[in-house]
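Peer 1: Below is the sequence, then the predicted model.
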Amino acid sequence: MKKVFLSMAAVAFLFAACSDDSKEAIVEEQNIDMSDFYVYTDSNDDLASKENKGKGNSKFCYAMENLNRQLNQNPGLEKKMYDVEYHTRKFLAGKGKPPKGGGGSGGGSGDTDVDVLPIQDNLGIINIPVYIHIVYPDANSISTSQINSQMATLNADFRDINTNLLPSGTTFANDATDAGFSFSLAGTFRHNDSRSSWGTNDAIKSAYPPITPETHLNIWVCEIGGGILGYAQFPGGNSSTDGVVLGGNYFGNTSGAYGLGRTATHEVGHYFNLRHIWGDGRCNRDDFVADTPKSDRSNGGCPTFPTTHCKSADMTMNYMDYTYDSCMYMFTDGQRNRMRAIFAPGGARSSMIGS
């Protein structure tokens, strides 16, 4: 796995400057710890997902593999994502006191109930206008009611605090939060296209480009293939491929274990800069959120509580795990803070505010 540690290079660059302003910037850079940051992931090594593939009990998001591919194709993306993360940590440091490195702290001691307060960012409820592109041989096969049900799920999941649904005995109720996002349908575009499978290399976006991705979330609904439910692009990527791709069977209210529209919730979480809850690696990998416990694998199905890895109970009910839609209930305060940071002034998605 390729590891990225750019903070020393950044400091060296700043020392080359001679003005008083640059000296102040050096101090600022040194105060934002980026030593744990990485971009390439172990996503291909998630043994739990591999073992469960095809058994109907594990969700398959391709966002991290897609990120690895984009990093290989675009050498400049690494630095862009570093800058996005630096801005996020700087913003959070100015609004609160996250732990060193900005990462999770629940895994080592077994204490998973970490007190992280929502930041007061003065952004209010952030509305996200959405363009939906339906691409199927019969584009009307995805009904208007299915689209409306997906929009309703997004609005509920990013606003509700579903503590009443959490399993008995969990300590995570104090961490569940209203993330403060709403979603409005800006337009639906239906394209009759005979292609039977679009894959995960952004071919769907080349054929049907995103519309004003600087101000709108673009969602493509198509047959992806390969057992993939969906994938998303993280902040910092190319605007020509920005957005979320979802399989039609997992879009809105359909049927089956992933038929409640929460694949979209999960993928929009990536689009808002959230990593998978287990950090796509072993116990020493993190999702950069303080109040999510460390784990070394994804979880499928509807696990009982506690499901323990890395000396702590996994937050299996978090939207960024792989559990069944009916067993996903929450974002945490820390995830809320991280998502909202990219909409603050200077953030990677700040242009969407007021759109």
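Peer 2: Structure's in. What do you need?
Peer 1: C-alpha from now on. contacts and neighbour counts both.
Peer 2: Fine.
Peer 1: residues touching residue 278, list them.
Peer 2: By CA atoms under 8 Å, 6 or more residues apart in numbering, the contact set of residue 278 is 285, 286, 287, 293, 294, 295, 296, 297, 298, 321.
Peer 1: tell me which of these is nearest to residue 189?
Peer 2: Residue 189 has its nearest neighbour among the contacts of residue 278 in residue 321, at 30.2 Å by CA to CA.
Peer 1: Check it against this one:
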Amino acid sequence: MRSTIFSCFLGLLARGALVAALRPAGQDGVTPREPEEMDNPPEELLAIHRKLHDAGLASGQVRRDSGNGLPDLGDTVNTPINFEVYVHVVTGTQEGQDRASDSIIQKQIDVLNDAFQGNFTITRKGTDRTVNSVWAAGDDVKKMRDSLYKGDESTWNLYLLDVVKGRSGKAALGVSSSPIFAGRSSDSSLIDIDTLPGGSESGYNLGKTAVHECGHWLGLVHTFLGGCDGFGDYVDDTPPEESASKSCNPRDSCPHKPGLDPINNYMNYSPDSCLTEFMPGQYIRARQLWAMFRAKDVPAPSASTTIQQTATPSASI
């Protein structure tokens, strides 16, 4: 019995060393939340964001809240949008599958549904499990997705890997496609399996990486896009910020613009413990993009549509 336990212990140490070697930390000692290419969304997607943003302004449908100078977009939603997710657990060893047990995956789904607050609801359609050391290491991703992808443009495919890599080959916690790829096998999100609730990725193990990547899959972009003087994420109730937040410390990196930095926004890079909210305008934009790319029978809301939002706005922190 002792030899069996010791062998299992050595196996776990070996697996941990392998994953650590494949997943080098960034300059600050932490694996980057996303690869560099995620800072540059497809121009086709940004063009749509600009049109939706400008249409809302031109119609006068964006109302201003005199309290903080940011738009007031309402607080209720009429029709929640439900979509299904296929979860693909891909690890290098059979033992590695335990890090994404059915109960842990359900906890992740619960985190996602809590984040979207009924504006979107996510139902797990199925889970498949694959042991493949190449795919689990973030390599040959195209073949993996071509082999495992299920559903259509309205189905989210979420891959849980030992290591996620960007185009440069560097490790990251997650990466996702955008709605302009809807219905293709590349239409998916990949996240580090250790970012699931209770995982071993310290500071990033509350399941918020999946929320962030789902936001991208729905079409949302980073709150820090464009810095202080650009159009940001083209959503008017997310305050601008100079760069991504890497901590939970309140800051005002754009003092000449209204609102504090949205460090609590799911589309930022803050640690999991301080990611707690989407803004009303982000829900509206996600619903607009859903209607355009993923479910044509769902009407796209205008900028004046009211949606559910119970979290405290970042600007008031």
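Peer 2: It's in. Note that this is a predicted model, so its numbers are computed, not measured.
Peer 1: Got a TM-score for the pair?
Peer 2: TM-score for the superposed chains, counting by TM-score structural alignment, normalised by the length of structure 2: 0.71, backed by 260 aligned residues with a CA RMSD of 3.3 Å.
Peer 1: sec struct for the spatially closest residue to residue 52 of structure 1 that is not a sequence neighbour, please.
Peer 2: In space, residue 52 of structure 1 comes closest to residue 58 once its chain neighbours are excluded; the distance is 5.9 Å by CA to CA, 6 or more residues apart in numbering. Under DSSP: H, G, I helix; E, B strand; the rest coil, residue 58 of structure 1 falls in the coil class.
Peer 1: Run a quick neighbour tally on residue 58 of structure 1.
Peer 2: Look at residue 58 of structure 1: counted by other CA atoms under 10 Å, it has 24 neighbours.
Peer 1: what residues are up against it?
Peer 2: Residue 58 of structure 1 is in contact with 49, 52, 299, 300, 301, 322, 323, 324, counting by CA under 8 Å, 6+ apart.
Peer 1: Assess the claim that residue 129 of structure 1 and residue 181 are in contact.
Peer 2: No. The pair residue 129 of structure 1 / residue 181 is not scored as a contact, 10.7 Å apart, by CA atoms under 8 Å.
Peer 1: Assign residue 295 of structure 1 to helix, strand or coil.
Peer 2: coil.
Peer 1: Please pull up the equivalent of it in structure 2.
Peer 2: Applying TM-score structural alignment, one finds that residue 295 of structure 1 aligns to residue 241 in structure 2.
Peer 1: For residue 237 of structure 1, see how far away the residue nearest the centre of structure 1 is.
Peer 2: Residue closest to the mean C-alpha point of structure 1, counted by CA atoms, centre = their mean, is residue 270 at 1.9 Å. Separation of residue 270 of structure 1 from residue 237 of structure 1 (CA to CA, to the nearest Å) stands at 12 Å.
Peer 1: now swap in residue 335 of structure 1 and tell me
Peer 2: In terms of CA to CA, residue 335 of structure 1 sits 20 Å off from residue 237 of structure 1.
Peer 1: Comparing the two, which residue is more hemmed in?
Peer 2: Comparing residue 335 of structure 1 with residue 237 by other CA under 10 Å, the one with more neighbours is residue 335, at 30 against 20.
Peer 1: Tell me which residue of structure 2 matches up with that one.
Peer 2: Residue correspondence to structure 2 (TM-score structural alignment): residue 335 of structure 1 is matched to residue 282.
Peer 1: ranges for the helices of structure 1?
Peer 2: Under the criterion DSSP state H, structure 1 carries helices at the ranges 7-15, 20-31, 47-52, 63-73, 77-95, 144-157, 203-207, 262-271, 333-341.
Peer 1: May I see those organised as a markdown table, with distance to residue 195 of structure 1 added?
Peer 2: Output for those, formatted as a markdown table (distance: least, CA to CA, whole Å):
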| stretch | distance to residue 195 of structure 1 |
| --- | --- |
| helix 7-15 | 45 |
| helix 20-31 | 49 |
| helix 47-52 | 27 |
| helix 63-73 | 21 |
| helix 77-95 | 30 |
| helix 144-157 | 21 |
| helix 203-207 | 10 |
| helix 262-271 | 22 |
| helix 333-341 | 35 |
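Peer 1: Nearest to residue 281 of structure 1 among those would be which one?
Peer 2: Closest among the helices of structure 1, using CA to CA: helix 47-52, at 9.9 Å.
Peer 1: so which of the contacts of residue 278 of structure 1 comes closest to residue 156 of structure 1?
Peer 2: Distance to residue 156 of structure 1, by CA to CA, is smallest for residue 321 among the contacts of residue 278 of structure 1, at 17.9 Å.
Peer 1: To which residue of structure 2 is the closest one aligned?
Peer 2: So, by TM-score structural alignment, residue 321 of structure 1 is matched to residue 268.
Peer 1: Likewise for residue 61 of structure 1?
Peer 2: Here residue 61 of structure 1 is matched to residue 34 in structure 2, going by TM-score structural alignment.
Peer 1: State the distance from its match to residue 65 of structure 2.
Peer 2: In terms of CA to CA, residue 34 of structure 2 sits 33 Å off from residue 65 of structure 2.
Peer 1: Neighbour count: those two, which is higher?
Peer 2: residue 34 (23 against 12).
Peer 1: my guess is the more buried one contacts residue 173, does it?
Peer 2: Yes. With contacts counted by CA under 8 Å, residue 34 of structure 2 reaches residue 173, the gap being 5.8 Å.
Peer 1: What's the match for residue 210 of structure 2 in structure 1?
Peer 2: By TM-score structural alignment, residue 210 of structure 2 lines up with residue 264 in structure 1.
Peer 1: number of nearby residues for that match?
Peer 2: Using other CA under 10 Å, residue 264 of structure 1 is surrounded by 27 other residues.
Peer 1: and it, what does it touch?
Peer 2: With CA under 8 Å, 6+ apart, residue 264 of structure 1 has these contacts: 150, 154, 230, 244, 246, 251.
Peer 1: can you tell me which residues contact the second one?
Peer 2: Which is residue 154 of structure 1. With the criterion set at CA under 8 Å, 6+ apart, residue 154 of structure 1 makes contact with 182, 183, 261, 262, 264, 265.
Peer 1: And for the third one, nearest residue in space, chain neighbours not counted?
Peer 2: Of all residues not flanking residue 261 of structure 1 in the chain, residue 252 sits nearest, at 4.2 Å (CA to CA, 6+ apart).
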